[in-house]
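Participant: The following comprises the amino acid sequence and a computationally predicted model.
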Amino acid sequence: MSPIRLSDLAYTIDAVLEDSFGGKAMWVIAETSDIKNYPDRQYCFLTLVEREGNQTVAKLDAAIWRKNYPIIRQFETATSVAFARNIQLLLLVSVSYHATYGLRLEVHQIDHAYTLGNLERERQAVLDTLVRDHSQVVWLDQGQYITSNQMLDRPAVWQRIALITAPNSDGWRDFRQELANNPWGYRFVVDEYLTQIQGQGADKAICAQLEQIARADVPYDGVVIVRGGGSQLDFGAFDTLRMGVAVASFPYPILAGIGHDRNVSITDMLCHLSVKTPTKAAAFLIEQNRIFEENCLQMAYRVAEASRTALQNAREEVEWLTDRFRHGTQTYLRNRHIDLTEKATTVRHLDPINVLRRGYVMLSQEGKILTRAAQFQPGAAVQAQLADGVVDLTVAAPTESAS
């Protein structure tokens, strides 16, 4: 066989591909790899791969040209997932071939629903596994995921905190500044457990810090996990089975301040409380302590008011009892005075002197008062007591009655 020029072979390949794929577009499922994005020029080169386990079974170069470049921003906006490597996508592509640059796929569209559905399926699979295999710490109740961590008593005051975050990150900085600048002057003891919180192996690193906190034998009021905003893939560490088990079963209340309001991870769903964003996590702690202080102040006010009311009531009761005692005493003394007056009058009326003044005589013999006739003996000496003196008398013989 006679040799042919390379260009002839290239043109032949081009013709074959044009005949088979020219003007056609098809949807393919592939994983992104080796992305080279040029936003200022508005084009992007990438490699699309298909893997079975750890083995790559297909690999093709692809490009997104200027006319289709907005699909990247549309994808990120719709899914909150950064257009990056290692994402499985559903793409509308066409096949192009150039004799110099070779075979390449041109990407026209990215199916947002496929990516969102894929992420949701992966997350739902994790949640299903948690409920099925770890039902002692995660269970479903009327469509809501309930965990042991959520059932822990929340401290009335948050004073000693274990903080898990990345060192010198925006989340770390926002959280610490919000705590330090609180208008009430509350002070918090924050023990930092700094670690990787994004990327491959981040979930394992975070769980290692949780294990260290549990072993520290420090009476923490709770654990705070904070991370700044980012794409959905940046929060992958908070959606793993390992992280779900660790958070759901952790013995201290976990407060999550992760990402933005639109980001809801498995960690958010299973922790004691998710408040979103590091700043809101700090604000929550401050507000909880403020509520506690206000409750204490209100209780102190109520105690003071109750004491004042009790004292006032007691004072009024004492005054009432005093008035009643005074009135009763006066009435009693007045009645006793009347009784004494009446008795004095009676005594005066019964005084022998007064009786003698009315003409009566009191007879006595040797100091004994004589009240009966049989006591008189003839010739005996008798003293007669009159009102103005005593007269000595001699008892005469009794006079015989006339017949």
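Facilitator: Perfect, thanks for sending it.

Participant: switch to C-alpha atoms for all contacts and neighbour counts from now on
Facilitator: Will do.

Participant: Can you tell me how far Thr129 is from Arg262?
Facilitator: Distance, Thr129 to Arg262, using C-alpha to C-alpha, to the nearest Å: 24 Å.

Participant: Which one of these two is surrounded by more residues?
Facilitator: Thr129 (14 against 10; other C-alpha atoms under 10 Å).

Participant: Which of the three states applies to the more buried one?
Facilitator: With DSSP: H, G, I helix; E, B strand; the rest coil as the basis, Thr129 sits in helix.

Participant: For it, give me its contacts.
Facilitator: Leu241 (C-alpha atoms under 8 Å, 6 or more residues apart in numbering).

Participant: And the helices in the protein?
Facilitator: 6-21, 70-79, 112-133, 170-180, 202-215, 241-248, 266-270, 278-350, 352-357 (DSSP state H).

Participant: Show me the one of the ones you listed that comes nearest Glu31.
Facilitator: Smallest distance to Glu31 across those (C-alpha to C-alpha): 11.2 Å, for helix 112-133.

Participant: With distance to Asp34 added, can I get the helices of the chain in JSON lines?
Facilitator: Output for these, formatted as JSON lines (distance: least, C-alpha to C-alpha, whole Å):
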{"stretch": "helix 6-21", "distance to Asp34": "25"}
{"stretch": "helix 70-79", "distance to Asp34": "15"}
{"stretch": "helix 112-133", "distance to Asp34": "19"}
{"stretch": "helix 170-180", "distance to Asp34": "28"}
{"stretch": "helix 202-215", "distance to Asp34": "22"}
{"stretch": "helix 241-248", "distance to Asp34": "28"}
{"stretch": "helix 266-270", "distance to Asp34": "29"}
{"stretch": "helix 278-350", "distance to Asp34": "33"}
{"stretch": "helix 352-357", "distance to Asp34": "142"}
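
Participant: Alongside the first one, take a look at this:
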Amino acid sequence: MAKQSNGKQISLSALCATVKSIIEKNSEKNYWVLAEIGEIRVNPNSGHCYMELVEKENDRFKAKIRANAWAYTYRNINGWFQSITGSPLSQGMKVLANVSVNFHELYGISLTVNDIDPNYTLGERERSKRETIERLRNEGILDLNKGVDLPPVIQRIALITSSTAAGYGDFMSHIEAALSYSFDITLFQASMQGDKAEPEIIQALYDIYKNETDFDAVVLIRGGGAQTDLECFDNYNLAAHLAQFPLPVLTGIGHERDETICDLVANTKLKTPTATADFLIRKAMEFESAIEQLYAQVAQTAITFTRYENEKLSLLGQRMESAPKSILTTQGNQINNLALRIGKASVSALRNGAHQSEVLFGKAKEASRRRLEAENSKLSIFKKTVDLLNPERLFKRGYTVSLFEGKSLHKAGKIPEGSQITTIGHDFKATSTVTKFETKNTEQKKI
């Protein structure tokens, strides 16, 4: 039961005035306060900035208070802060703010922001980044994706980005300008900044994982921007998912000066979305060049080896043809010499000599036959080796080659309209007529 009034009463405004007086008398002129910007908005008319400063522990709020930066002060604070950090003041930032405590009878307690130290925010961001890298290293996953082998040709690409981002347009323009090569690109849409970026990119990785065998690699791209725009790519959860992904991950995030934790854990870090597209095209060119060199080497090796073996076989044939004659001549001479020495020997002795000659001739003939079979066997093995190196096997695996006047398209230079190109595959040969041909950064060639 509430206590009864003792007769002393005070109005609410008087109580508020008392509270205000106590705060003004007992508080310092200003304080340096560590806090996180929970909310921030700028009045477009007055230019005043209204914030909500918060303190969290394990993602739970410990404290929360309104704060105001009046227009003139806010312009100076934000301009200086942005010149030092490269980013404007924004939600989620941890700041060291100089504030004064105020109490208003209508609006309650609030803070007036007098200044914000940008060096603290820079240091806090770097400290958090270092802690995340060390955590990934201690868990043994920092370099996992770097150990995943890159295919010699990356054609089936799982692309994670926002279709409205400038980086996406730059990437696709470069890919489409590579007229000699075909890339199968599947877009997995995700935000590239803000609170939604981390969960949406991780969801895209899950979607790719469900059809892992359909892709050669994952490509994550985003154009440049302010440092705060790239903070999602320093997130531990996102970096951990990329580091442990079974497909190689290629990143093209931000400008050349930027390096995020996602870049550090990726299999291959490229500077920009455009550089990422150039890397994929270069890989295709290197593979095509290697195939052409292999084809030339196989052809030359086959010609040289066949010529060499034919010469050996011809020489062996000549030797095998002359060997029995030489043996017979030698034996005939021996018989003649023996006949001269013994004179008129018995018929039995002559028969024995003739028999020896027949035996020796048979041995020579048998030796020649075996040698010929051995050489034929070696030639058969060589033929199988040449068949294994036959470029036709590459065609059977689905590769094709397109030629203009006997040259690959990317080496043929500008192809006149109305010209014909030939595409050769395993079981077909197709002839196409060029109706339009344009160089890079234009529409694709139509055939």
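Facilitator: Looks like it arrived, so ask away. What you see is a predicted model, and the numbers here were worked out from it, not measured in a lab.

Participant: Can you tell me which of the helices of structure 1 is most buried?
Facilitator: With neighbours defined as mean count of other C-alpha atoms under 10 Å, the helices of structure 1 peak in mean count at helix 266-270, which reaches a mean of 24.

Participant: which residues in structure 2 does that helix align to?
Facilitator: Counting by TM-score structural alignment, helix 266-270 of structure 1 lines up with residues 261-265 of structure 2.

Participant: What is the mean deviation of the matching stretch from its aligned residues in structure 1?
Facilitator: In the superposition with structure 1, the aligned residues lie an average of 1.4 Å away from stretch 261-265 of structure 2, counting by mean C-alpha distance after the TM-score superposition for structure 1.

Participant: from the middle of its chain, how far away would that stretch be?
Facilitator: Taking C-alpha atoms, centre = their mean, to the nearest Å, one finds the center of stretch 261-265 of structure 2 at 12 Å from the center of the full chain.

Participant: what's in contact with that stretch?
Facilitator: Applying C-alpha under 8 Å, 6+ apart, the set of residues contacting stretch 261-265 of structure 2 from outside is 129, 133, 142-146, 233-235, 238-239, 242-243, 251-253, 269.

Participant: now swap in stretch 227-236 of structure 2 and tell me
Facilitator: If you take C-alpha under 8 Å, 6+ apart as the criterion, stretch 227-236 of structure 2 is touched by 85-87, 129, 132, 136, 192-195, 197-198, 239, 254, 260-262.

Participant: again with stretch 87-96 of structure 2
Facilitator: 32-40, 78-79, 81-82, 116-118, 120-121, 124, 226-228.

Participant: how does it look with 10 Å?
Facilitator: With contact meaning C-alpha atoms under 10 Å, 6 or more residues apart in numbering, stretch 87-96 of structure 2 is reached by 31-41, 51-55, 74, 77-82, 115-122, 124-125, 194-195, 225-229.

Participant: Over to stretch 147-155 of structure 2?
Facilitator: By C-alpha under 10 Å, 6+ apart, the list of residues contacting stretch 147-155 of structure 2 from outside reads 181-185, 215-218, 243-250, 266-268, 279-288.

Participant: what about it, how long is it end to end?
Facilitator: End-to-end distance for stretch 147-155 of structure 2, by C-alpha to C-alpha: 20 Å.

Participant: quick check: it aligns to which part of structure 1?
Facilitator: By TM-score structural alignment, stretch 147-155 of structure 2 lines up with residues 151-159 in structure 1.

Participant: sorry, back to before: show me the one of the helices of structure 1 that comes nearest Gln55 of structure 1.
Facilitator: Among these, helix 112-133 comes nearest to Gln55 of structure 1, with 21.0 Å by C-alpha to C-alpha.

Participant: Measure how that closest one sits relative to helix 241-248, angle-wise.
Facilitator: Inter-element angle recorded for helix 112-133 of structure 1 and helix 241-248: 60 degrees (by axes from the mean of the first three to the mean of the last three C-alpha atoms, to 10 degrees).

Participant: Look up how far Ile35 of structure 1 lies from the alignment partner in structure 1 of Glu198 of structure 2.
Facilitator: By TM-score structural alignment, Glu198 of structure 2 lines up with Asp203 in structure 1. Separation of Asp203 of structure 1 from Ile35 of structure 1 (C-alpha to C-alpha) stands at 25 Å.

Participant: returning to what we had before: surely the match of Glu198 of structure 2 is in contact with Ile164?
Facilitator: No - using C-alpha atoms under 10 Å, Asp203 of structure 1 makes no contact with Ile164, being 11.9 Å away.

Participant: overlap in contacts of these two?
Facilitator: Common neighbours of Asp203 of structure 1 and Ile164 (criterion: C-alpha under 10 Å, 6+ apart): Gln196, Ile197, Gln209.

Participant: need the contact list for the second one.
Facilitator: Residues in contact with Ile197 of structure 1, defined by C-alpha under 10 Å, 6+ apart, are 164-167, 203-206, 225-227, 234-238.

Participant: Neighbour count says what about these? Which are buried?
Facilitator: 164-166, 203-206, 225-227, 234-238 (16 or more other C-alpha atoms under 10 Å).

Participant: which one among the residues you listed gets closest to Glu18 of structure 1?
Facilitator: When the buried ones among the contacts of Ile197 of structure 1 are compared against Glu18 of structure 1 (criterion: C-alpha to C-alpha), the nearest one is Asp234, at 40.2 Å.

Participant: Alignment lookup: that closest one to structure 2.
Facilitator: In structure 2, Asp234 of structure 1 lands on Asp229 (TM-score structural alignment).

Participant: same check, this time on Ile213 of structure 1
Facilitator: Aligned counterpart of Ile213 of structure 1 in structure 2: Ile208 (TM-score structural alignment).

Participant: shouldn't that match be in contact with Leu247?
Facilitator: Yes - using C-alpha under 10 Å, Ile208 of structure 2 is in contact with Leu247, at 9.5 Å.

Participant: what touches both of these two?
Facilitator: Joint contacts of Ile208 of structure 2 and Leu247 (C-alpha under 10 Å, 6+ apart) are Ala158, Phe215, Ala217, Val218.

Participant: Perfect, that will be all.
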